[in-house]
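> Dropping a prediction and its sequence here:
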Amino acid sequence: MNTISLITGASRGLGRNAALHIARKGGDVVITYQSRVSDALALVDELTAMGRKAVALQLDVGDTATFPAFGASLRAALTKTWGRETFDHLVNNAGHGDVAPITETTEAQFDRLVDVHFKGVFFLTQALLPLLVDGGRIINLSTGLTRISAPGWSAYAAVKGAVEVLSVYMARELGGRGITVNAVAPGAIETDFFGGAVRDTPEFNQFFAGITALGRVGVADDVGPMIASLLSTDNRWVTGQRIEVSGGQGI
C-alpha cells in the first residue's frame, strides 16, 4: 500500500519541494493551501504526471475553528481517492515570516505568529490524530533561528522554539502508537518565504551565507529530500529530535 503524506502549506516553497520528493520516492500526497489555489492545482497536476495520486485542500492553519470541517473534508478525500480513511504522514509546514525588533513588534503580529506556527500545529495535529495510522510520522517545521539569533526574528524564533519542545512531548505521548515525531529546522533558504527576502535581498543573502559553513544559503532542494527521507522506514527509529538542515549555519 502506498503511503499518503499530508503537507500543510504546500503550494510553494519547502512544502512544494517536499511533496515532489515524497512522490519521487513513491508516495502519494495531500497538500493544503491557504489562498494560492492555482499553484496548488498545478502541483497536483505535476504529481499526477509523475504517476502519483494527489489532492489539494484549502486550509488556514491559523484558524482552529475550521479544523473539524477540514478533518471531515480530509476523510472524504481519502475515501474518494484512496479508498481508506487514514493517512500515514503529517508534515506541519505552513507558515509565514514577520520581522520586527522586540520594541516594535505589535500584539497582532505576535498573535498571528503564535496562531499559525504554534497553536495551529498543536490543534491541527490533535484534530487529525484519529486519521493518522499507528506507526505513522509527524514532522514539525522549525528554524535554524532557534539556535542562533538574528535581529528582528525574536517572535518568530520563539514560537518555533515552542514547536521544538512540543515535538518532544508529542514523540513521548504518541510513542505508544508507534508514531515518530521530529522537528526539522532549516537554515536560511531561497524561497518565497517572507516575500522572498533571503532570495531577493542581497544583504540578507550575504549575511546568512557568511555565517554558513558551506558558504551559501540553502535552496528548497536542500531540504525537501531530507524531509522525504525522514518519512521513510529507513528512519523509523528517529523520534523526538531536532534535526537542523542548514549547511552549518552559525557553527
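Sure thing, it's come through. Numbering: from 1, shown residues only.
> Only C-alpha atoms from now on, for both contacts and neighbour counts.
Noted.
> Can you classify the residue located most distally from the centre of the chain by secondary structure?
Residue distances from the centre of the chain (C-alpha atoms, centre = their mean) peak at Thr103, which lies 28.9 Å from the mean C-alpha position. Thr103 falls in the coil class when you classify it by DSSP: H, G, I helix; E, B strand; the rest coil.
> Take this one as well and set it beside the first:
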Amino acid sequence: MQVAIVTGASSGIGQGAAIRIAARGIGVILTYGRNEQGAVDTVAAIERAGGTAVALHLDLGDSSGFDGFRDSVADALRSTWDRDAFDHLVNNAGIAQTSLIADTTEEDFDLLMRVLLKGPYFLTQRLLPLMADGGSVVNVSSNAASATSGLEPGYATYAAMKGGLTVLTRYMAKEFSARGIRVNAVSPGATRTRLADDAFTRFPEVVPAIAAKTAFGRVGEPDDVGSLIAALVGDDGRWITAQDIEVSGGYQL
C-alpha cells in the first residue's frame, strides 16, 4: 500500500484531501497543530470508509521539531504499514492573517514566512530521505499570489509567501525529477475553511460578494480542492509536474 503525508488535515482542504486520497486505497499520515479533535475526526472518517490513517502532531512554524517529526513518521510507517518509506507529500498546513503593508509588524511577517514558506521548504527537505522514488509532492499555494485574480489590500505578506511557494514548486520539480518525483502546486480561491479564525463563519456577509465574482456563483468547498490534490497524487497525475493549477471556480473570470 502506498502512503501519503498530508499536513494540516484536521479540517478544511487538508481534511478533504486526506479523505479523498484514502479513498484511492492510499494510507494517510495526517498532521494537526492545535485541532487534535479534528484530526481524530479525519482518521475516523477514513477508517469508516475502510482506509487506514494515523494522526501526528506537527508545528509547521517551528522547524526545530522537524527531525523529531521525521522519526515519528518512520515509526508510523513501520508499525502501521510495515514500510520504510512513504510515497506522497501534501504541504497543506497554513495560516492566514491580513494587514496593510504600512501596518505589518516584523513579527507578523516572520510568522507567515515560517509557516507558509520556510516550513514547507525544510519539512520537505527533512522528509526526502524517507520518500520513495516515483512519488509526488503537492504544495497548496493560493490564487492570492496570481496576477490575474485581482489584488485585495491586506494580503501582501500572505500572497508573497504563497508566491514564493509556487516558485519553490518549480525548483522542487526540477531537482526531484531525477528520482521520478512529481511536484505541483494547487492555488485555491476563496474556500470555506477555518483559516483566519474561521472567517467565513464569523463574517457570513462576505460570502455573497465572493460568489458574485466567481463564474460558478459560489465559494469553494474543501472537497473541491481536495479532489484535485488526490488526482495529482494518484496515477491520474503521472505526467504532470512543475504546474500551478488554480482551483477557484473561475474567480474574477
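Nice, I can see it. These numbers come from a predicted model, not from an experiment.
> Superposed, what's their TM-score?
Overall, the chain-to-chain superposition scores 0.96 on the TM-score scale (TM-score structural alignment, normalised by the length of the first structure); 250 aligned residues with a C-alpha RMSD of 1.1 Å.
> pretty sure Val181 of the first structure is in a helix, no?
No: counting by three-state DSSP, one finds Val181 of the first structure to be strand, located in no helix.
> Distance of Ile31 of the first structure relative to Thr233 of the first structure?
Taking C-alpha to C-alpha, to the nearest Å as the measure, Ile31 of the first structure and Thr233 of the first structure are separated by 21 Å.
> So which of those two has more stuff around it?
The neighbour count for Ile31 of the first structure versus Thr233, taken as other C-alpha atoms under 10 Å, is higher for Ile31 (26 against 12).
> what helices or strands is the helix or strand hosting that one leaning on?
Assigned by DSSP states H and E, Ile31 of the first structure belongs to strand 28-33. Counting contacts by 3 or more C-alpha pairs under 8 Å, 6 or more residues apart in numbering; DSSP states H and E, strand 28-33 of the first structure is packed against strand 4-7, helix 13-24, helix 37-49, strand 54-58.
> just so I know, which of these lies nearest Lys119 of the first structure?
strand 4-7 (16.9 Å; C-alpha to C-alpha).
> mind listing what's buried in the closest one?
Of the residues in strand 4-7 of the first structure, those scored as buried under the neighbour-count criterion (16 or more other C-alpha atoms under 10 Å) are 4-7.
> with the second structure superposed, average distance for the strand holding Ile31 of the first structure?
Following the fit onto the second structure, the mean deviation recorded for strand 28-33 of the first structure is 0.6 Å by mean C-alpha distance after the TM-score superposition for the first structure.
> Ser142 of the first structure versus the alignment partner in the first structure of Val247 of the second structure, what's the distance?
Matched to the first structure by TM-score structural alignment, Val247 of the second structure sits across from Val245. With distances taken as C-alpha to C-alpha, Val245 of the first structure is found 10 Å from Ser142 of the first structure.
> Please identify every residue contacting each of these two.
Each of 184-186 lies in contact with both Val245 of the first structure and Ser142 under the rule C-alpha atoms under 8 Å, 6 or more residues apart in numbering.
> Closest one to Gly175 of the first structure out of these, please.
The nearest member of those to Gly175 of the first structure, counting by C-alpha to C-alpha, is Val184 at 18.3 Å.
> OK, contacts around the residue in the second structure that the closest one lines up against?
Using TM-score structural alignment to pair residues, one finds that Val184 of the first structure aligns to Val186 in the second structure. Val186 of the second structure sits next to 138-142, 225, 229, 244-247 when contact means C-alpha under 8 Å, 6+ apart.
> mind listing the strands for the stretch 151-251 of the first structure?
Assignment of strands within the stretch 151-251 of the first structure using DSSP state E, counting those that start in this stretch yields the ranges 180-186, 189-190, 218-219, 242-245.
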